[in-house]
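Participant: take a look and give me a structure for this.
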Amino acid sequence: MVTKFKNHLAKTNLAKNTVTSYVWTVQYFLNHYGEVNKKNLLAYKGYLVENFKPQTVNLRLQGINKYLEFTKQEKLKVKFVKVQQKNFLENVISDADYKFLKAQLKVDGYDEWYFIVWFMAATGARVSELLHIKAEHIKVGYLDLYSKGGKIRRLYIPKNLRTEAEKWLKNQGLTSGYIFLNRFGQRITTRGIASQLKHFAEKYGMNKEVVYPHSFRHRFAKNFLDRFNDLALLADLMGHESIETTRIYLRRTASEQQKIVDKVVNW
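Facilitator: Down below sits the predicted model:
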């Protein structure tokens, strides 16, 4: 039945990693709890709640619920746990730190990494999307990405970044194809980017907690709203299904909150 479930998921628009996660979850449940009944499902949920973060718990439960739908046992579906939203953004690189890192990478001749950081912060690209950028996209100024639901999201490359990136590519003799490559001429990996960013954070004495790929996507959103306060447009640019997801960027980071309190509260 699990194999049939896997084949069923493979035909949907779900990402490969999501399919793997759902199948693993169901397999784990069946191996450890055996029979699919309300008592066992609640026991499994209890185990998840005690051992994992709410987001992970809900991801596992989503896999279980998909399986229950597939086996026509919808009545047994398990409720998700409530994810408590923090009233501040965590671990977002500050604009000053972003500019410092970018400047240092340029001064020290790490051109490719200078552009990787700049592209993430100036386009709002997810790190997996960054790897799809080609020299041809720099010329036209955008890249069209297809989301799970078959929707198109356009990733715009701002003019100042385009101009400088074109010069860089010209110097490298790169006129077509992917632009972010490793020393073997292959596309760099998302894991490679994450570990190299940690290395630079250490090298330049920065807080490693805020120097990671998704942090620059957060920075893009924060900077965009600071300069152009249009939440609906930002939701489109970020590729968010719901404007509610984008709303978090209206919140201050914890360090911003601290600065405001230090400045304002003098009684």
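Participant: contacts, neighbours, all on C-alpha from now
Facilitator: OK.
Participant: state the distance from Asp144 to Leu237.
Facilitator: Counting by C-alpha to C-alpha, to the nearest Å, the separation of Asp144 from Leu237 is 11 Å.
Participant: higher neighbour count, the two?
Facilitator: It is Leu237, of Asp144 and Leu237, that has more neighbours when counted by other C-alpha atoms under 10 Å, with 17 against 14.
Participant: now do the buried residues in the helix or strand hosting the more buried one.
Facilitator: Leu237 belongs to helix 231-238 when assigned by DSSP states H and E. Using 16 or more other C-alpha atoms under 10 Å as the test for burial, helix 231-238 gives Leu231, Leu234, Ala235, Asp236, Leu237, Met238.
Participant: one more: stretch 200-212?
Facilitator: Going by neighbour count (16+ other C-alpha under 10 Å), the buried part of stretch 200-212 is Phe200, Ala201, Met206, Val210, Val211, Tyr212.
Participant: can you give me how far it is from the chain middle?
Facilitator: Centroid separation for stretch 200-212 versus its chain: 19 Å, with C-alpha atoms, centre = their mean, to the nearest Å.
Participant: got it, and stretch 71-88?
Facilitator: Centroid displacement of stretch 71-88 relative to its chain, using C-alpha atoms, centre = their mean, is 22 Å.
Participant: name the helices or strands packed onto the helix or strand harbouring Phe119?
Facilitator: In this structure, Phe119 sits in helix 111-123 according to DSSP H and E. When contacts are defined as 3 or more C-alpha pairs under 8 Å, 6 or more residues apart in numbering; DSSP states H and E, helix 111-123 packs onto helix 95-107, helix 127-130, helix 159-172, helix 213-227.
Participant: what does it contact?
Facilitator: Contact partners of helix 111-123, identified using C-alpha atoms under 8 Å, 6 or more residues apart in numbering, comprise 102-103, 105-106, 125-127, 130, 155-158, 161, 165, 180, 213, 216-220.
Participant: for comparison, sequence B:
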Amino acid sequence: MKWDLAKQDFKRYLQLERNLSNNSVEAYLNDVQKLESYCAYKQLALEDIDTRTIQQFLIFINEFNISPFTQARLLSGLKTFFSFLEIEYQIKSNPAALLESPRLNRKIPSVLNIQEIEALINAIDLSTLEGARNKAILEILYGCGLRVSELVNLKISNLFLDIEFIKVEGKGNKERLIPIGSTAIKYIKIYLDEIRPHIPVHAEAADIVFLNRRGKQLTRVMVFLIIKELAKKTGLSKPLSPHTFRHSFASHLVEGGADLRAVQDMLGHESITTTEIYTHIDKDYLQSIITQYHPRS
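Facilitator: A predicted model of the protein is given here:
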């Protein structure tokens, strides 16, 4: 059993049978590549790997101070790989099956308050073509709670602005409909009607909403840089990324009383437990409850 053939077949399985996104497929293959490199160092063939090998590999990886979340994802990837080999290559057993992932503490995500979001959006220079585009980007990130990959792959043909909905392709190429508010609609229309027609659009990006100045699809990295520059401009010191707007979108909906199942659908979460992280209550609210209702306050 050769590594290259096993990885090639595993990739095909992830793409065709699991219907995973390109980013997810690459993550799985990177996990397998790490184990392959370790086995080459230890002069072990793929069929020689047992549970002790995986344990020693995880101990070796841990010396690089990777986070428990990364360790858990790595082990999950290896379990999927060997489960595939059990079926496809009929190996005797999955050497990773009985290994437990590190215990994870779910962290409350960093969110922006409404004033901070407004400050970032108001810092955009609307006198430039890029500024009008960036305004629409931030309005839709916060207004619809998109992942950055969903944003850069958003298609014009999936905008149903007349009925105030957009369709996005999420993880695993799963599609979902998300309501879009009037403010985001306003600035997307400005961008599409007044800015985008002046960009020399490349043929492969003809149906893509957000383009760079050369008419190509905007990249994830570029969206990160846009937000980092605005944070610098406003003096915002919080950790900030496109995902912060997604967290803020969900947190503000839940704090405002939105049904958790509805938020789950809009975010595209498979499990409600992932969405429940947004049910955290801010300290000011807790303090007001104590002050108002506790007899010793």
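Participant: out of the buried residues of stretch 200-212 of structure 1, who's nearest Thr56 of structure 1?
Facilitator: Tyr212 (20.1 Å; C-alpha to C-alpha).
Participant: for that closest one, which non-adjacent residue is closest in space?
Facilitator: Once flanking residues are discounted, Tyr212 of structure 1 sits nearest to Ala194: 5.7 Å by C-alpha to C-alpha, 6 or more residues apart in numbering.
Participant: what's the match for the one you found in structure 2?
Facilitator: In structure 2, the residue matched to Ala194 of structure 1 (TM-score structural alignment) is Phe224.
Participant: Leu48 of structure 1 -> structure 2?
Facilitator: Per TM-score structural alignment, Leu48 of structure 1 is aligned with Ile61.
Participant: what helix or strand does that match sit in?
Facilitator: Assessed by DSSP H and E, Ile61 of structure 2 sits inside helix 51-62.
Participant: the very next helix or strand once past that helix packs against which elements?
Facilitator: Next helix or strand after helix 51-62 of structure 2 toward the C-terminus (DSSP H and E): helix 68-88. Under the contact definition 3+ C-alpha pairs under 8 Å, 6+ apart, helix 68-88 of structure 2 sits against helix 3-12, helix 22-42.
Participant: just to revisit the earlier point, please state the offset of the helix holding Leu237 of structure 1 from the chain centre?
Facilitator: With C-alpha atoms, centre = their mean as the basis, helix 231-238 of structure 1 stands 15 Å off its chain's centre.
Participant: for that helix, which outside residues touch it?
Facilitator: 124-125, 153-155, 221, 224-225, 241-243, 245-247.
Participant: which one in structure 1 is aligned with Gly145 of structure 2?
Facilitator: Gly145 of structure 2 maps onto Gly124 in structure 1, by TM-score structural alignment.
Participant: who are the contact partners of the nearest residue to that match once chain neighbours are set aside?
Facilitator: Nearest residue to Gly124 of structure 1 in three dimensions, chain neighbours excluded: Arg217, at 4.4 Å (C-alpha to C-alpha, 6+ apart). Counting by C-alpha under 8 Å, 6+ apart, Arg217 of structure 1 makes contact with Met120, Ala121, Thr123, Gly124, Ala125, Arg126.
Participant: highest neighbour count among these?
Facilitator: Ranked by neighbour count (other C-alpha under 10 Å), the contacts of Arg217 of structure 1 have Gly124 at the top, with 27 neighbours.
Participant: ok, it touching Ser215?
Facilitator: No: using C-alpha atoms under 8 Å, Gly124 of structure 1 is not in contact with Ser215, being 9.7 Å away.
Participant: quick one: the most centrally placed residue in structure 2 from Ala40 of structure 2, how far?
Facilitator: Residue closest to the mean C-alpha point of structure 2, counted by C-alpha atoms, centre = their mean, is Arg147 at 5.0 Å. To Ala40 of structure 2, Arg147 of structure 2 is 37 Å away according to C-alpha to C-alpha.
Participant: and Pro102 of structure 2, by the same measure?
Facilitator: According to C-alpha to C-alpha, Pro102 of structure 2 and Ala40 of structure 2 sit 26 Å apart.
Participant: what does Phe84 of structure 2 give?
Facilitator: 21 Å.
Participant: looking at the two, which has the bigger crowd around it?
Facilitator: More neighbours surround Phe84 than the other of Phe84 of structure 2 and Ala40, with 19 against 12 (other C-alpha under 10 Å).
Participant: quick one: map that one onto structure 1.
Facilitator: Aligned by TM-score structural alignment, Phe84 of structure 2 pairs with Phe70 of structure 1.
Participant: count the residues that sit near the nearest residue to that match once chain neighbours are set aside.
Facilitator: Nearest residue to Phe70 of structure 1, sequence neighbours excluded (C-alpha to C-alpha, 6+ apart): Phe5, at 7.0 Å. When counting by other C-alpha under 10 Å, one arrives at 17 neighbours for Phe5 of structure 1.
Participant: for the one 10 residues further on, same thing?
Facilitator: Summarising burial for Ala15 of structure 1: neighbours were counted as other C-alpha under 10 Å, giving 13.
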